[in-house]
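Participant: coords please:
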Amino acid sequence: MSTSGHPEIRNVTQPRRVSVLRGKSATLNCTFNYIANESDWVHIKWYISSPGIADVHYGTSKHTCIPDIAPGGFKHCATSLKIENVSFTISDYNYTCVVVIPVYPPVESRGPGTRLHVDVPPSPPAISITQEKLVAMNESSLHCLARGFYPQNISIKWLHQDQTISHNAQSSKANDNTKYTIMLPPSRNSDGTFSITSQMTFIPISQDHGTICTCQVLHTTSNERIIKHITLNVNYGPQPIIHYRTSDSDKLCPLLQCTINVMPQSFLELNCTADSNPAPSVTWEKKSRGQRIQLYSGKSNLGYTKASIDDSDSGEYICRAFNDYGLKEHAVVIYITSGWKSSFLLRSVSVPIFVVSVILLLIWSSKWKDRYGPCNCRHSKRHENQGSSVKSDRVEDADAHEDKITEF
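Facilitator: Sure, this is the predicted structure:
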């Protein structure tokens, strides 16, 4: 008993706030001290209130006490109220613990009340595309929607191929190399939860097809991000590429020029491949007298093979690839060169022989001039005259010698 002999209640305490996830159980604690006769008993009542709603009796709870632990003979007691499967509709309600000793007049003391805060994690985000389809080189947007969360504090992060996309507070026109995100204002749902959308704007290219975009949502109810992936399906037109080989034992090589020279009766294979989404239709055509003649048609990868080339196969061949997003052509001209290899070898041999022949002819001509030219003719005559004079001198000497002998 108090000094006045009446029951007394002191120090009714409660936590100011308790947070709980929706669907979980919440326990609201209340402690107090009291002193009374042994015949007196204590009631614990709970009242609920919210903005615009006065105290409403919610229920009662049992308590346990430790006798005479407090100064002055007061008992220290504790009680709690457990709420199962907490609904978001009771979030931010105030639960007040009221301790009553039913004597006359009744003794009552109220706690400060506990606000029950119900947190609601966002549902798994959903990613949608603004346009019906992603088309290469056309500005597009992806939307990541997070729904049904409380409180509204939330962050959303975009990644493309594991690279973080920067956030832009102001919308701007994207360019070929720019990706940016915008967080739209949150909206309140009818049940009091929030929803929010983040938008990523970019200009897809053909290389983005099949790559992964990721939306990561982080809410105050968890330290782990909620992740949603989307694989980009980018539509783009075809880019045809021609490969060829001139022997069935060789590998196909990319065509680096617009012409191919082949020998008659030789092998030739042309192959046209075209990358696009969706898969393109491919045709091989040949130009003849100003008109196009379709040779073959197929999908994505189309070959044209001639086991034995003849003159009628020369001309311009066109690979034509097309789908709903574009049409492209790649052309090659086939030249049939009769014996060009042998003629090349012949020229490579005959030219040096011709040069050597000319040099030898010049040398021979020079020697002929030295021997039989006009100057040399005069020189020869002079030698002839000298020779005849020498001969006549010899004859005269012989005659003189013979005269001397006769005289002798």
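Participant: going forward, measure contacts between C-alpha atoms and count neighbours the same way
Facilitator: Will do.
Participant: secondary structure element for C272?
Facilitator: Using DSSP states H and E, C272 sits in strand 268-277.
Participant: from C375, how far out is T406?
Facilitator: To C375, T406 is 47 Å away according to C-alpha to C-alpha, to the nearest Å.
Participant: higher neighbour count, these two?
Facilitator: More neighbours surround C375 than the other of T406 and C375, with 11 against 8 (other C-alpha atoms under 10 Å).
Participant: thinking again about what came up before, okay, buried residues for the helix or strand just after the strand holding C272 please.
Facilitator: Later in the chain than strand 268-277, the nearest helix or strand by DSSP H and E is strand 281-288. Going by neighbour count (16 or more other C-alpha atoms under 10 Å), the buried part of strand 281-288 is 281-286.
Participant: mind listing residues that contact strand 281-288?
Facilitator: Strand 281-288 has contacts (C-alpha atoms under 8 Å, 6 or more residues apart in numbering) with 272, 274, 292-302, 304, 315-323.
Participant: quick check on those: which are buried?
Facilitator: Looks like the contacts of strand 281-288 have 272, 274, 297, 300-302, 316-323 buried, using 16+ other C-alpha under 10 Å.
Participant: residue ranges of the helices in the stretch 301-408 of the chain, please?
Facilitator: Here the stretch 301-408 of the chain has its helices, by DSSP state H, counting those that start in this stretch, at 340-372, 374-407.
Participant: wait, which of these is closest to V333?
Facilitator: V333 lies closest to helix 340-372 among the helices of the stretch 301-408 of the chain, at 17.0 Å (C-alpha to C-alpha).
Participant: what's the angle from the closest one to helix 374-407?
Facilitator: Inter-element angle recorded for helix 340-372 and helix 374-407: 40 degrees (by axes from the mean of the first three to the mean of the last three C-alpha atoms, to 10 degrees).
Participant: following up with a second sequence; could you model it the same way so I can compare the two?
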Amino acid sequence: MHAVSGVYNGPLEEKRIIQMVSKLRMELSGEPTLGFAFSWSGYLDQDPSSLAELSDILTIYGHLQHLVVVGSSGTVGQGIENEGTASFSLLLIHNPNLKCQGVVLSPQMIETLDQKENWYSLFPFDSPEIKGFSVFADPINFPIEKFLKGLTQAYPHVPAWGGLTSGKENECSIYYNRRAVSGCLLLAFAGNIIFDVIVSQACRPIGEPYTITHADQNILYTLGRKTAYQALAKAFDSLTEQERLAVQGHLFIGLAVSEYLEEFKQGDFLIRNILGADPSTGAIAIGALPRVGQTVQYQLRDPHTAIVALQKSLEDEKLKWLSRGKIPSAVLQAICAGRGKTLFGTSSIDAQSIQKFFPGVAQAGFFANGEIGPTCGMNFLHGYSTSIAFLAED
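Facilitator: Purely as a prediction, here's the structure:
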């Protein structure tokens, strides 16, 4: 397997795009099997057909069998993050032994996938052949968490990577093989491929973990013997004076992935937004549907924590590849739109970290409204994280 990547900057000009994709194709050791293009969604403001035309040009001049194009508020290249600027990144993969197939799923179709056999019928591969998935979905109209639960049940321990698009509302920002995608694109990888996915979060637990004792829809009323608000106040009191001054906009809640852990730490939670609080009733509204008996803990988003966590995850991943006697050929990266300059004050921290541990690896990705990746062997939608897929020939 061989992969190459590049970044295009500026207005979309057909001649320049052809030059770029032709150059990358010539750098490959063979004809491209698969391509990923992650494009700034602002191009759609200038021309609503811009992503469709980009998909056509890249497919034709890249000689691509499969091409995914995703619109985003920002793009990721080899050690580079372009936030809110005119650009697209392109990754081309040559692997003649790779089996790849994408399916488009509407929200209504998820209701029909209630049996494993229905999931298996989506692809022309035997279930054990599938090594990983890429998922790109509409952040507004697609039931992503229900979808991921069903996908994990049908394909346990098969990792998924991707995210919710952060493009323009009511404008198509996903294309697969030159066709617009409405809902969700599910891309399966089978055959001779290694597909590893890691997720690194920007939040750390604060205060204590609690068991939910009263909740209704997305409203938390009591955690243990305390109101949800009292528990939040206690978590706030556990912070240093400096942390309290900087806490505005950085407090979240974490829902435990597993109830069977003796001790909860960073990475053991699904991070969700706190939408509102009512001190008079003690209730807290959150961006999730928690259940009674579930463990939760308040979380603090912190740039230092995010950097250290990502470096530790990449360190562990590098050791895994060394034990295989291999190096990854390509990296795909989904970064939360709440990271980047917003979190770190500067750009490219997440993208550069990959090049630090895997220098020279072909890399591309996008800024997402929710990142998809595995935790404890199950695929989830994450927040304020970066999800990274490593690909190589098996």
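Participant: overlay them and tell me the TM-score.
Facilitator: Aligned and superposed, the two chains score 0.18 in TM-score terms (TM-score structural alignment, normalised by the length of the second structure); 118 aligned residues with a C-alpha RMSD of 7.2 Å.
Participant: inside strands: which ones of the buried ones among the contacts of strand 281-288 of the first structure?
Facilitator: Among these, the members found in strands (DSSP state E) are 272, 274, 297, 301-302, 316-323.
Participant: follow-up on the earlier one: report the two of the buried ones among the contacts of strand 281-288 of the first structure separated the most.
Facilitator: Pairwise distances across those (C-alpha to C-alpha) peak at 23.2 Å, for the pair E316 and N323.
Participant: before we move on, the earlier item: distance to R115 of the first structure added to the ones in strands among the buried ones among the contacts of strand 281-288 of the first structure, as CSV?
Facilitator: Listed next are these as CSV, based on distance: C-alpha to C-alpha, whole Å:
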residue, distance to R115 of the first structure
C272, 72
A274, 66
S297, 74
N301, 69
L302, 73
E316, 84
Y317, 81
I318, 78
C319, 75
R320, 72
A321, 69
F322, 66
N323, 63
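Participant: re the thing from before, can you list the buried ones among the contacts of strand 281-288 of the first structure in JSON lines and add distance to G148 of the first structure?
Facilitator: Listed next are those as JSON lines, based on distance: C-alpha to C-alpha, whole Å:
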{"residue": "C272", "distance to G148 of the first structure": "53"}
{"residue": "A274", "distance to G148 of the first structure": "46"}
{"residue": "S297", "distance to G148 of the first structure": "54"}
{"residue": "S300", "distance to G148 of the first structure": "46"}
{"residue": "N301", "distance to G148 of the first structure": "49"}
{"residue": "L302", "distance to G148 of the first structure": "53"}
{"residue": "E316", "distance to G148 of the first structure": "64"}
{"residue": "Y317", "distance to G148 of the first structure": "61"}
{"residue": "I318", "distance to G148 of the first structure": "58"}
{"residue": "C319", "distance to G148 of the first structure": "55"}
{"residue": "R320", "distance to G148 of the first structure": "52"}
{"residue": "A321", "distance to G148 of the first structure": "48"}
{"residue": "F322", "distance to G148 of the first structure": "46"}
{"residue": "N323", "distance to G148 of the first structure": "42"}
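Participant: just the closest of the residues you listed to S187 of the first structure, please.
Facilitator: N323 (41.9 Å).
Participant: quick one, what contacts I274 of the second structure?
Facilitator: Counting by C-alpha under 8 Å, 6+ apart, I274 of the second structure touches 251-253, 284-287.
Participant: doesn't S49 make contact with V56 of the first structure?
Facilitator: Yes. The pair V56 of the first structure and S49 passes the contact test of C-alpha atoms under 8 Å, sitting 6.4 Å apart.
Participant: the two: who's more crowded?
Facilitator: A count of neighbours by other C-alpha under 10 Å puts S49 above the other of V56 of the first structure and S49, at 19 against 13.
Participant: separation between that one and S109 of the first structure?
Facilitator: Distance from S49 of the first structure to S109 of the first structure, counting by C-alpha to C-alpha: 17 Å.
Participant: which strand or helix spans the residue nearest to L270 of the first structure when sequence neighbours are not counted?
Facilitator: The spatially closest residue to L270 of the first structure, leaving aside those adjacent along the chain, is Y244, at 4.5 Å (C-alpha to C-alpha, 6 or more residues apart in numbering). Assessed by DSSP H and E, Y244 of the first structure sits inside strand 234-245.
Participant: outside of the helix or strand following that strand, which residues touch it?
Facilitator: Going down the chain from strand 234-245 of the first structure, the next helix or strand is strand 253-254, by DSSP H and E. Strand 253-254 of the first structure is contacted from outside by 241-245, using C-alpha under 8 Å, 6+ apart.
Participant: please produce JSON lines containing those, extended by distance to Y93 of the first structure and neighbour count.
Facilitator: Listed next are the contacts of strand 253-254 of the first structure as JSON lines, based on distance: C-alpha to C-alpha, whole Å; neighbours: other C-alpha atoms under 10 Å:
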{"residue": "I241", "distance to Y93 of the first structure": "70", "neighbour count": "19"}
{"residue": "I242", "distance to Y93 of the first structure": "73", "neighbour count": "23"}
{"residue": "H243", "distance to Y93 of the first structure": "75", "neighbour count": "16"}
{"residue": "Y244", "distance to Y93 of the first structure": "79", "neighbour count": "20"}
{"residue": "R245", "distance to Y93 of the first structure": "81", "neighbour count": "19"}
